[in-house]
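>>> Quick one, structure for this:
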Amino acid sequence: MGRSSRAARGPEPEATTGPGGRTHAQGPLSRPVGSGLAELRPDRDRPAAWSLLIDGAPQSLVDLADPTRLGFEYQRRLGHLIDLVAPPGRPLTVLHLGGGALTLARYTAATRPRSRQQVAEIDTALTELVRAELPLERGWQIKVRGADARGVLERTPEDSVDLVITDVFSGARTPAHCTTVEFTTLAARALAPGGWYAANIADGGALPFARSQVATLAAVFPELCLIADPAVLRGKRFGNLVLAAAHTPLPIAELTRRAASDPAHARVEHGRALTDFAAGAVPATDATAAPSPEPPPGVFR
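Reported below is the predicted structural model:
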């Protein structure tokens, strides 16, 4: 689930894009998939750009002409982590838990050629729609598995990936079994030395789910930070929060600089401030976890 820095505003009939991809002349598309009603909506200002929504909840934005463009705030924050996990241009091995329109896999492939990526997306009908209407470029090493994210994580070899990105939503909620200490321990096991774990979550109000997720990751990883809109952190609106965790220090200063210079300004919480943020929160376990909260009515309008 995401929030775009600029909403899509309708089709441009004369626009075109590359071979095999959708054109704005084709207009919006709606199709039932396993997780609900999938919609592809055109971006008025960019002829090859499309937003994916599931049951009205924004999931991804793809620009077929420029896969390095990340239109959603949370995706840009995850993009910063992709940029910083290794020296520029070095190929990565990435495991994406949750696929959507494969925006972050496209970004990684474009910015880090020869990267090897695996995507776990349980909704095979959604993957078929995305591949048909928003095709991947030839030569990209992106393998999509039609399976549950946790099941794929359980089968991932130890010390095998540079980055695990969890962006798992059923509708607009993260399933409980992908929010626990046990799940996070599996992610830590999959990481190669120096690798990072990242998660996109959503919460609002007093942020009880986000606080519990910080406590959950802190039970597994010694290094941790949270990136979010200040209004979300103050409980003024429901929105996305990105968590990053590692066994080695994270580049907090550079993440802070990038988050502050983004068109949608974000704050990076870490160290004592993050400990205080999660004070009193209890880590989620397989026995106690619940899905992330339902977004309030009208949040996506």
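>>> Only C-alpha atoms from now on, for both contacts and neighbour counts.
Will do.
>>> so where do the helices sit in the protein?
73-84, 103-111, 124-133, 149-155, 181-190, 208-218, 230-233, 252-261, 271-277 (DSSP state H).
>>> Out of these, which gets nearest to A48?
helix 124-133 (11.1 Å; CA to CA).
>>> Please provide the structure for the following sequence as well, for comparison with the first:
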Amino acid sequence: MPAATPAGTPSRPRIELIADDEHPGGTMLVMDDVRQSYVDIDDPTYLDFEYIQYFASVLDTLPDGPLAVTHIGGGALTMPRYLQASRPGSPQIVLEPDTELTELVRTRLPLPRQHRIRIRPQEGRAGVRALADASADVVLLDAYADGRVPASLTTLEFLTDVRRVLKADGLFLANLVDEPGLRYIARVLAGLWTVFDDVAMVSSNDVLKGRRFGNVVLAASSKLDVERLSQQIARQPFPAGVRDREQLALRYSSFRPWTDADCAPSPEPAREGWRIR
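Coordinates of the predicted model:
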């Protein structure tokens, strides 16, 4: 019988790496029955989750060549592997505090040779604080605890620090989740508008129309190529859309940012039948 967890101590998530019988080379990372990451060890450019495809579409609007990328949240290292394959030579930092998860992933799903991916056992807030000014082309947020985005990773103070780490034309990408109405996302947008000149939202059409709980990708920079991004998203296998800053402002401009003194994690998902998409 396992030892009891001390009162007040978070329980250890159950981690599984499950081979995809329908896709040779594919492996799913599952934590406490929530599908967290998918990796094709033979073809890192194969992206299974919809939100990961949105990430790739936004990145494809940037000039060709290596990118200095900081990832907040590691999972099975899907995006670091993708960038290593699609933009060889990209120096990447992954902030992942779960050392047991990192060891399992690196053992079962080895990183490619000659990669430039460095994994630091740090949580996102402290890890970003330790980074140098203007040291990243891209900061990518994809961090969850028990299916929810931690409150500390969407506040105005945190977003201000992310902007410090990014170069002048750097890009911030975030994978978030919300319920119909997107009231949580609206407060994140308020923080992004305070810090960045341009913001866009990408999601499936049913999430954008408020029909279900789901993933939303936010992109923020000094200037986004929304026209090219819309063309990229139009090629997605499932219906998805892009909302630019003007469209978002019409609906969400009255909200105030999350702050360190007033913040909350993303809404809790309905577990039955839900997956990170």
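>>> can you put the helices of the first structure in CSV and add mean neighbour count and distance to S30 of the first structure?
What follows is the helices of the first structure, written out as CSV (neighbours: other CA atoms under 10 Å; distance: least, CA to CA, whole Å):
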stretch, mean neighbour count, distance to S30 of the first structure
helix 73-84, 21, 23
helix 103-111, 23, 19
helix 124-133, 18, 10
helix 149-155, 17, 25
helix 181-190, 21, 33
helix 208-218, 23, 32
helix 230-233, 19, 31
helix 252-261, 15, 34
helix 271-277, 14, 40
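>>> Give me the aligned partner of A109 of the first structure over in the second structure.
A109 of the first structure maps onto Q84 in the second structure, with residues paired by TM-score structural alignment.
>>> residues contacting its match?
Listed by CA atoms under 8 Å, 6 or more residues apart in numbering, the contact partners of Q84 of the second structure are 90, 115-116.
>>> Now tabulate the helices of the first structure in CSV and tack on distance to I201 of the first structure.
Converted to CSV, the helices of the first structure look like this (distance: least, CA to CA, whole Å):
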stretch, distance to I201 of the first structure
helix 73-84, 9
helix 103-111, 15
helix 124-133, 21
helix 149-155, 15
helix 181-190, 14
helix 208-218, 7
helix 230-233, 12
helix 252-261, 17
helix 271-277, 16
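>>> of all these, which lies closest to A38 of the first structure?
Smallest distance to A38 of the first structure across these (CA to CA): 7.5 Å, for helix 124-133.
>>> Where in the second structure does that closest one fall?
Taking TM-score structural alignment, helix 124-133 of the first structure hits residues 99-108 over in the second structure.
>>> what's the average distance of the matching stretch to the first structure?
Between stretch 99-108 of the second structure and the aligned residues of the first structure, the post-superposition mean distance stands at 0.5 Å (mean CA distance after the TM-score superposition for the first structure).
>>> picking up where we left off before, which of the contacts of Q84 of the second structure sits closest to P239 of the second structure?
The shortest distance between P239 of the second structure and any of the contacts of Q84 of the second structure, using CA to CA, involves S90 and amounts to 30.8 Å.
>>> Map L218 of the second structure across to the first structure for me.
Under the alignment (TM-score structural alignment), L218 of the second structure maps onto L243.
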